[in-house]
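Asker: Predicted coordinates and the sequence they were generated for:
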Amino acid sequence: MKIASIAKSILAGLAAGAAAAVTAVQDNVITTGEGVTIVLAVLGAWGITYAIPNRPKTNA
């Protein structure tokens, strides 16, 4: 397991969670539904990004 694949999925999860959190905090209150949306955004980004492999390096 390479660090690059883990790092890109963690960063994607943080970005998705931050985007969902910024949207949820617009009214200064985070409801249960918004919290669930933030968690699902993070988990979805982790799963999708981790499942897609990095492009193989070429010797060019």
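Answerer: Everything's here; your move. A quick note: this is a predicted structure, and the numbers were derived from the prediction, not measured. Numbering: from 1, shown residues only.
Asker: Going by C-alpha atoms from here, please, whenever you check contacts or count neighbours.
Answerer: Will do.
Asker: Nearest spatial neighbour of Ala12, chain-adjacent residues omitted?
Answerer: Using Cα to Cα, 6 or more residues apart in numbering and skipping residues adjacent in sequence, the residue nearest Ala12 is Ala45, 5.8 Å away.
Asker: Let me fix that, I meant to ask about Lys8.
Answerer: Thr49 (7.1 Å).
Asker: so what's the residue nearest to Ala12 up against?
Answerer: The contact partners of Ala45, by Cα atoms under 8 Å, 6 or more residues apart in numbering, come to Ser9, Ala12, Gly13, Ala16.
Asker: ok, and here's another one to check against it:
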Amino acid sequence: MKIASAAKSLIAGIAAGSAAAITAVQDNVLTTGEGVTIALAVLGAWGITYAVPNKQNNTGI
């Protein structure tokens, strides 16, 4: 596991979770379904982002 891949997926999870949370609490109430949606957004972002490899540097630098 490379640090760049883990950091990339961590940031993606935070971004997805915060976007879902902001949308969920627009009415000042967080329901169980909205909590599940936030958790699934974070987990989905972690999994998808971690699975996609970083672009390889082929410039020889």
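Answerer: Sure thing, it's come through. Small disclaimer: the values here were computed from a predicted structure and weren't measured.
Asker: Just the TM-score for the two chains, thanks.
Answerer: Once superposed, chain against chain, the TM-score is 0.96 (TM-score structural alignment, normalised by the length of structure 1); 60 aligned residues with a Cα RMSD of 0.9 Å.
Asker: Run a quick neighbour tally on the residue nearest to Lys8 of structure 1.
Answerer: By the criterion of other Cα atoms under 10 Å, Thr49 of structure 1 has 20 neighbours.
Asker: For it, pull up the helix or strand it's in.
Answerer: Taking DSSP states H and E as the criterion, Thr49 of structure 1 maps to helix 32-51.
Asker: residue range for that helix in structure 2?
Answerer: Counting by TM-score structural alignment, helix 32-51 of structure 1 pairs with residues 32-51 of structure 2.
Asker: Okay, buried residues for the matching stretch please.
Answerer: 34-35, 37-46, 49-50 (16 or more other Cα atoms under 10 Å).
Asker: average distance between it and structure 1?
Answerer: Following the fit onto structure 1, the mean deviation recorded for stretch 32-51 of structure 2 is 0.1 Å by mean Cα distance after the TM-score superposition for structure 1.
Asker: if I look at the residue most central in space within structure 1, how far off is Ala41 of structure 1?
Answerer: Central residue of structure 1 (Cα atoms, centre = their mean): Gly13, 1.7 Å from the mean position. Distance, Gly13 of structure 1 to Ala41 of structure 1, by Cα to Cα, to the nearest Å: 7 Å.
Asker: ok, now Ile10 of structure 1?
Answerer: Distance, Ile10 of structure 1 to Ala41 of structure 1, by Cα to Cα: 12 Å.
Asker: now the angle from the lengthiest helix in structure 2 to helix 32-51?
Answerer: Ranked by residue count under DSSP state H, the longest helix found in structure 2 is helix 3-24. Helix 3-24 of structure 2 and helix 32-51 are oriented at 160 degrees to each other (axes from the mean of the first three to the mean of the last three Cα atoms, to 10 degrees).
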